[in-house]
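A.B. asks: What follows is a predicted protein model with its sequence.
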Amino acid sequence: MVNFRKFQHPNLNHYHLTKDYDINILIVEVITMYSNNIHTFIKLYNEIDEFLRSKYRIDTNEGFSNVIRIGKNDFKQDDDYYKMITFAKLRNLITHNNDMIVEIHPKVVNSMMRIHKNFMPSQSVFSKFNRKVTTFETNDNLTDILRVIKEMDYSQFPVYQEKQFVGLITENGITKWLAKNFEEQIFSTDYITAWDILEIEENKDNVVFIDRNLTVEDAKDIFSFHLRNGKPTLDALLITHSGKNTEELLGIITRWDVIESE
């Protein structure tokens, strides 16, 4: 039985609960409103905690507040250190008190995000997004492309002609080609090439090559810059050693990757 003595919220005045049914309704409503704040707070706090434990080889049984004290000199501002001491207590309250509902104020989450950004070492795009990139030649057929989409569940592919980059195939380009040719006689995808799809892509400037040493934040800024300044929407960033399109591909970052990393 959950014991609510006092809970204040603009939409939830004082509740005097006596039935489990009433408690369940309240819990569902509060969780819906605040689970995102709590999730973000815990995620960011845990990343700082794990970083400090790894750096100073701190035992997993060591308390959260002590971990922050050990890593005091790693915080750029004294105020951040003292806030983290308080946040350590708040994290304990959230994690270990199942008989309470804790509301995380947006200002606390914003403060946690700022501390996390200042504290954590910048991660390079190579370390986060390094992966084998599936590419196609201009004469590869649509059947093979669709097969890869089905097997790998992604749909953005760099296209090359004799090792020279010529464009990026997207799901939108494939869909547009199929829609345009829908009313024609039955066709075989074996005879449709990657070049045919590229020719119908609306956005020819939908990709940028970037240096492997750029940070994840840099990558986010590139996407945002194109969005804010009326430039063509970027579908992907392609990672190479120094950002040249003649170099070997080391990874790919899509808009969805950026959203998921936030």
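C.D. replies: Looks like it arrived, so ask away. Numbering: from 1, shown residues only.
A.B. asks: C-alpha from now on. contacts and neighbour counts both.
C.D. replies: Noted.
A.B. asks: roughly how far out does stretch 72-83 sit from the chain middle?
C.D. replies: Relative to its chain's centre, stretch 72-83 lies at 26 Å (C-alpha atoms, centre = their mean, to the nearest Å).
A.B. asks: Pull out the buried positions in that stretch.
C.D. replies: Using 16 or more other C-alpha atoms under 10 Å as the test for burial, stretch 72-83 gives 72, 75, 80, 81.
A.B. asks: same check, this time on stretch 198-218
C.D. replies: For stretch 198-218, by 16+ other C-alpha under 10 Å, it's 198, 200-201, 203-204, 206-216, 218.
A.B. asks: for comparison:
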Amino acid sequence: MSDELVERFELAFNQIHQHLKEMNRFPKNDNFAELLNHSKDRGVIREFYDVLRQYAKLRNAIVHERVRDGYYIASPHVEVVEELEHIKQTLDQPPLGLDVATRPVMFFYEETELLHVVEAFRKHGVSQFPIYRDGAFVGLLTDAGIVRWLGESVDAGAVAVDQVTVGDVLQHEKVHNVEFVSETASVFELEDLFESSHGDREKLKAVMITEGGDRDGKLLGIVTLLDLIMMDGG
């Protein structure tokens, strides 16, 4: 039984190691501990980070401190093996982006009156809404964009908002970096998108999840970096 548990442990551990290599795009230094540390802020890894660190020590004891064939100085309990296999299974089938997305997503059209959108910002406590024109996505309207418009529209200490539409304000909004993915995208794919934009001048503002990943497809959910950070209570 001990040999079987060791084999199952090593198999699951090696498969998790392979996942870490893939997450980190197969770096030259593929040491398990280094890869784990580099991936610790990613949703699923963050959840299992501490236990994987401990299991890495156990794996080293099993592999490098074997007294002789068939006799190990350390051997995993069945509960340990089952937990490691569970982690491996989770990495095989990671949560979907939709699992952490804000949904259903509220969106507005360019012709919507601004006061209606301002009320939605207040009521729902969000910071941005997707805006559409004839079913086509045209941009994000943010609370910061509205404040910017207000500052540019003050006349004699007042701002006239009657008959002002979202389209009027959107002209003063920054062009935000937005990506579109399909409903099958995993949280790992979304994390990669945010990570790859980290050094860009305009960092990724949001990921829009649509049917088929089409820019103008049916909007199913929206994910921000904060959504990923908050995943699993992180």
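C.D. replies: In hand now; what should we look at? Remember, it's a predicted structure, so these values are computed and weren't measured experimentally.
A.B. asks: TM-score, when you put one on top of the other?
C.D. replies: The TM-score (TM-score structural alignment, normalised by the length of the second structure) is 0.60; 166 aligned residues with a C-alpha RMSD of 3.3 Å.
A.B. asks: circling back: taking the buried residues of stretch 198-218 of the first structure one by one, which sit in helices?
C.D. replies: Within these, residues falling in helices by DSSP state H are 198, 200, 216, 218.
A.B. asks: can you redo those residues as CSV with distance to residue 87 of the first structure?
C.D. replies: Converted to CSV, those look like this (distance: C-alpha to C-alpha, whole Å):
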residue, distance to residue 87 of the first structure
198, 51
200, 53
216, 26
218, 28
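A.B. asks: and which of those residues is nearest residue 32 of the first structure?
C.D. replies: residue 216 (30.1 Å; C-alpha to C-alpha).
A.B. asks: Now check the second structure for the residue matching that closest one.
C.D. replies: Aligned counterpart of residue 216 of the first structure in the second structure: residue 187 (TM-score structural alignment).
A.B. asks: burial count for the residue lying closest to its match once chain neighbours are set aside?
C.D. replies: Nearest residue to residue 187 of the second structure, sequence neighbours excluded (C-alpha to C-alpha, 6 or more residues apart in numbering): residue 97, at 4.7 Å. Here the number of neighbours of residue 97 of the second structure (other C-alpha atoms under 10 Å) works out to 27.
A.B. asks: The first structure: which residue goes with residue 97 of the second structure?
C.D. replies: Residue 97 of the second structure maps onto residue 125 in the first structure, by TM-score structural alignment.
A.B. asks: correct me, but that match touches residue 210?
C.D. replies: No - counting by C-alpha atoms under 8 Å, residue 125 of the first structure stays clear of residue 210, with 9.0 Å between them.
A.B. asks: Give me the common contacts of the two.
C.D. replies: Here residue 125 of the first structure and residue 210 share the contacting residues residue 239, scored by C-alpha atoms under 8 Å, 6 or more residues apart in numbering.
A.B. asks: about what we covered before: tell me how far the match of residue 97 of the second structure lies from residue 251 of the first structure.
C.D. replies: Using C-alpha to C-alpha, to the nearest Å, we find residue 125 of the first structure at a distance of 8 Å from residue 251 of the first structure.
A.B. asks: Give me the common contacts of those two.
C.D. replies: residue 239.
A.B. asks: State the distance from residue 157 of the second structure to residue 151 of the second structure.
C.D. replies: Distance, residue 157 of the second structure to residue 151 of the second structure, by C-alpha to C-alpha: 10 Å.
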